[in-house]
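Novice: Have a look at this prediction, sequence included:
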Amino acid sequence: MASGDGLRKAQGMTMMAGVLWGTSFVVIQWGLDDGFHPMLFLTVRMLIAFASALVVARLLGGVDAWLLRDPWVWALGLSNTAGFVFQYFALDLTVATKAALITNLSLIFVAPMSYVWLREGFTPIKVGALVAVVPGVFLLTTGGDMDSLRGSEFLGDMLSLGAGLSWAFYIIISKHVLRDERVMVSRLTLWVMGTTAVFTIPLGVATIALGDDPLSQVGNVGWATAVYTGVVCSTGAYLLWTRGLKGVTATVSAILLLVMVIVAAVMDYAFLGTEMNAMAWTGAGILLVAMVLVNLEGSEEG
């Protein structure tokens, strides 16, 4: 694990990735509203992501095609694809804030998985941050009103939870792969985008073959959202997050990524009109405290 300035840099990169991913929830909804079928949107996004990641890898010196022989890289692509499939269909059924929240309950899965598989330690500060997450996510999502839970689409909530579980595996596997000192962040990002594209292309082709929402129905806003999510929220965010994961534990990474819930909630309120009351903002504040606690931690236990 990193320490000192290296730790702060890793934490900062992780949170920057979380901010970018937080913007994706509302942006994806815009794309879906402008004619994109979820699977076509995802396929186009990942093709754009792979192309942009290839440019970055080439600029940084190479592609390390040997990574494709590592079954864990394909496992990353598969878990990433599963997470996206769940997320895109969930956003067709529920609001961005709730989808972001439930997706980020991956933290609940990451903590025990990182302890069992990666043997990561838990400091009192880390435990305190985990405890603070519970009331924070509840208040941010419900605004203190239990009836709001019944107002959401149950299927959308379950799909979001499936996305969270998929990305919990992604976080743990990524940490495992990054323990190999030969693995470069830009190269790993490239082949994660590539393997994800391989898994999503059949879904897009099947959607077109079935005659369900062809690409001709997609408007300019939809195409713009595909480019944004492909370049910024995929290649850019994954580069930042993967680099950050080299310096923090999997659990700390998951805690810091809660910033995406706050970003999604603010954008949901600003652009889609979803109201946030004082209790919801209190929940956002608690999540910020949890992230600050982790950032103030002076050292990491591997």
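Specialist: Yep, that arrived.
Novice: Going by C-alpha atoms from here, please, whenever you check contacts or count neighbours.
Specialist: OK.
Novice: Give the full set of residues in contact with the residue of the chain most remote from its centre.
Specialist: Relative to the centre of the chain, the most outlying C-alpha is that of residue 211, 30.0 Å out, by Cα atoms, centre = their mean. Applying Cα atoms under 8 Å, 6 or more residues apart in numbering to residue 211 gives no contacts.
Novice: residues near residue 54, how many?
Specialist: The local packing of residue 54 (other Cα atoms under 10 Å) involves 22 other residues.
Novice: Show me what secondary structure element comes after the host helix or strand of it.
Specialist: According to DSSP states H and E, residue 54 maps onto helix 38-59. As assigned by DSSP H and E, the chain's next helix or strand after helix 38-59 is helix 71-91.
Novice: Just the buried residues of that following helix, please?
Specialist: Going by neighbour count (16 or more other Cα atoms under 10 Å), the buried part of helix 71-91 is 72-91.
Novice: Check which helices and strands that helix is in contact with.
Specialist: If you count contacts as 3 or more Cα pairs under 8 Å, 6 or more residues apart in numbering; DSSP states H and E, helix 71-91 packs onto helix 5-33, helix 38-59, helix 96-103, helix 154-178, helix 185-209.
Novice: Let's see that with 7 Å instead.
Specialist: Taking 3 or more Cα pairs under 7 Å, 6 or more residues apart in numbering; DSSP states H and E as contact, the helices and strands that helix 71-91 lies on are helix 154-178, helix 185-209.
Novice: Now render those helices as a markdown table, adding distance to residue 5.
Specialist: Listed next are the helices and strands packed on helix 71-91 as a markdown table, based on distance: least, Cα to Cα, whole Å:
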| stretch | distance to residue 5 |
| --- | --- |
| helix 154-178 | 20 |
| helix 185-209 | 19 |
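Novice: what's the neighbour count on residue 131?
Specialist: Counted by other Cα under 10 Å, the residues lying close to residue 131 total 12.
Novice: Give me the buried positions along the helix or strand where it lies.
Specialist: Here residue 131 sits within helix 124-142, counting by DSSP H and E. For helix 124-142, the neighbour count (16+ other Cα under 10 Å) marks 125-126, 129-130, 132-133, 135-142 as buried.
Novice: now for it, which elements pack on it?
Specialist: helix 96-103, helix 278-296.
Novice: follow-up on the earlier one: what residues sit buried inside the helix holding residue 54?
Specialist: Neighbour-count burial for helix 38-59 flags 38-54, 56-57 (criterion: 16+ other Cα under 10 Å).
Novice: alright, now check it against this:
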Amino acid sequence: MNTETPALKEVRINRVYLKLWLTTFFWGGTFVAARFAVKEAPPFFAASCRFLIAALLLVPMAAWQARSAGTSFPLPRSPRQFLGLFSLGLTGVFLYNAVFFTGLKFTTASNGALIVAINPLLTAVLSALWLREKVRPTQAAGLLLSLVGVTLVIARGSLDVILQHSFNRGDLIMLGAPLCWALYSILGKKVLARFTPLAATAYAAFFGAVLLVPAAVVEHAAHGGPLPQFSWMGWLAILQLALLGTVVGFVWWYQGVHLIGTARAAAFVNLVPVFGTLLAALLLSERLIAAQIWGGCLVVLGVYWGSRQPRGSHQAPVSGRSEEEL
């Protein structure tokens, strides 16, 4: 029997809203942190450090959650389940971070944040196409509007850049990030039928780290020289990426999804490019140009428009076991 008073429930919901604000702030900060990291280390080395730390924290957390629920740590029971978990590490960690860190080595944090902002909308459209669901007109219009915004950003507002194909290679590489994340999200829908979000993310971080470490070894062998040594600023960047951008962000995000529902929680994703560009200007002294501002507005507007739920299709909070105690 639920004895929670309306006042206590309101306090709990307000606390979750605050956590969602902070989560998007942390995620916006990952673009700045990654820029700091790739100034001191190659992309795969930096990504390996991030997910080795994240996996070392997420796996024990998932085990603790299972033990608290009176169950054992969820293990894959078939090759199909194993491949499903492995695919999460491949797409959402290995491939995503390969293009994320490599792209940010050559482009600005603000551009990266604005390009990756199409994540949720591209995920929704690809999910509809993959699962043979009908694409809503608002989704198609929102994606088109967002793509116009992204084109404006990577072309720097110049038609000559488009006609002469003189795009920044970092911007082009970053375009792969939303695609990788869309694949990760679509694959994750089936995996979450068997595993909790925390367990699935722990497996993704583990398998991602398993793939990233050999890639970092090959990367180092190809370039030679001594192993990269992070400064204190570099380590702060890695810790921000691993702790705040991955572990804390994940836990708080799913608390919000559980309590207020996916649709309302997803609206907060629109804040990520806003925080990303503001932090890039403050911490990296990146100067925003008019094309970035207008393009960013189109991206956010397109994502908002395309992510709107049809009238009368209210989405209830997610049922099942909460991860709020984490």
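Specialist: Cool, the structure landed. All values reported here derive from a predicted model rather than from experimental measurement.
Novice: Tell me who's in contact with residue 241 of the second structure.
Specialist: Contact analysis of residue 241 of the second structure by Cα atoms under 7 Å, 6 or more residues apart in numbering lists 30, 33, 50.
Novice: which of these are also in contact in the first structure?
Specialist: Compared against the first structure with both residues aligned by TM-score structural alignment, their matches' Cα atoms under 7 Å, these retain 30, 50.
Novice: what's the closest of the contacts of residue 241 of the second structure to residue 295 of the second structure?
Specialist: residue 30 (20.5 Å; Cα to Cα).
Novice: still on that earlier bit, tell me which helix or strand comes right after the helix holding residue 131 of the first structure.
Specialist: Moving toward the C-terminus from helix 124-142 of the first structure, the next helix or strand (DSSP H and E) is helix 147-150.
Novice: Tell me how far that following helix lies from the chain's centre.
Specialist: Its chain's C-alpha centre and that of helix 147-150 of the first structure lie 25 Å apart, by Cα atoms, centre = their mean, to the nearest Å.
Novice: circling back to that earlier point, in JSON lines, list the contacts of residue 241 of the second structure along with distance to residue 240 of the second structure.
Specialist: Output for these, formatted as JSON lines (distance: Cα to Cα, whole Å):
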{"residue": "30", "distance to residue 240 of the second structure": "7"}
{"residue": "33", "distance to residue 240 of the second structure": "7"}
{"residue": "50", "distance to residue 240 of the second structure": "9"}
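Novice: out of the contacts of residue 241 of the second structure, who's nearest residue 7 of the second structure?
Specialist: Comparing the contacts of residue 241 of the second structure against residue 7 of the second structure with Cα to Cα places residue 30 closest, at 35.0 Å.
Novice: okay, the helices and strands packed on helix 124-142 of the first structure, which one's buried deepest?
Specialist: Highest mean neighbour count among these (mean count of other Cα atoms under 10 Å): helix 96-103, with a mean of 27.
Novice: That one vs the second structure, mean deviation?
Specialist: Comparison of helix 96-103 of the first structure with the second structure after fitting gives an average deviation of 2.2 Å (mean Cα distance after the TM-score superposition for the first structure).
Novice: In the second structure, what stretch matches that helix?
Specialist: Alignment of helix 96-103 of the first structure against the second structure: residues 109-116, by TM-score structural alignment.
Novice: Provide the contact partners of that stretch at residue level.
Specialist: With contact meaning Cα under 7 Å, 6+ apart, stretch 109-116 of the second structure is reached by 28, 31-32, 35, 104, 150, 153, 174-175, 177-178, 273, 276-277, 280, 296.
Novice: try 8 Å
Specialist: With Cα under 8 Å, 6+ apart as the test, stretch 109-116 of the second structure has contacts from 28, 31-32, 35, 103-104, 150, 153-154, 171, 174-175, 177-178, 272-273, 276-278, 280-281, 286, 288, 292, 296, 299.
Novice: Next: stretch 138-157 of the second structure.
Specialist: Contacts of stretch 138-157 of the second structure (Cα under 8 Å, 6+ apart): 111, 114-115, 118, 121-122, 124-125, 158, 161-162, 167-168, 171-172, 289-292, 294-308.
Novice: And for stretch 279-295 of the second structure?
Specialist: By Cα under 8 Å, 6+ apart, stretch 279-295 of the second structure touches 28-29, 31-32, 108-111, 148-153, 156-157.
Novice: go with 6 Å
Specialist: 32, 109, 110, 149, 152, 153, 156, 157 (Cα atoms under 6 Å, 6 or more residues apart in numbering).
Novice: Please name the nearest non-neighbouring residue to the second one.
Specialist: Spelled out, it's residue 109 of the second structure. Excluding its sequence neighbours, the residue lying closest to residue 109 of the second structure (Cα to Cα, 6 or more residues apart in numbering) is residue 31, at 5.1 Å.
Novice: Please say which position in the first structure that neighbour maps to.
Specialist: That one, residue 31 of the second structure, aligns with residue 25 by TM-score structural alignment.
Novice: Residue 218 is in contact with residue 35 of the first structure, correct?
Specialist: Yes - counting by Cα atoms under 6 Å, residue 35 of the first structure does reach residue 218; the two are 4.4 Å apart.
Novice: so what sits against both of these two?
Specialist: Common neighbours of residue 35 of the first structure and residue 218 (Cα under 6 Å, 6+ apart) do not exist.
Novice: any idea whether residue 247 of the first structure is helix, strand or coil?
Specialist: Of the three states, residue 247 of the first structure takes coil according to DSSP: H, G, I helix; E, B strand; the rest coil.
Novice: how much space between it and residue 14 of the first structure?
Specialist: Computed as Cα to Cα, to the nearest Å, the residue 247 of the first structure to residue 14 of the first structure distance reads 10 Å.
Novice: higher neighbour count, the two?
Specialist: When neighbours are counted by other Cα under 10 Å, residue 14 comes out ahead of the other of residue 247 of the first structure and residue 14, with 29 against 23.
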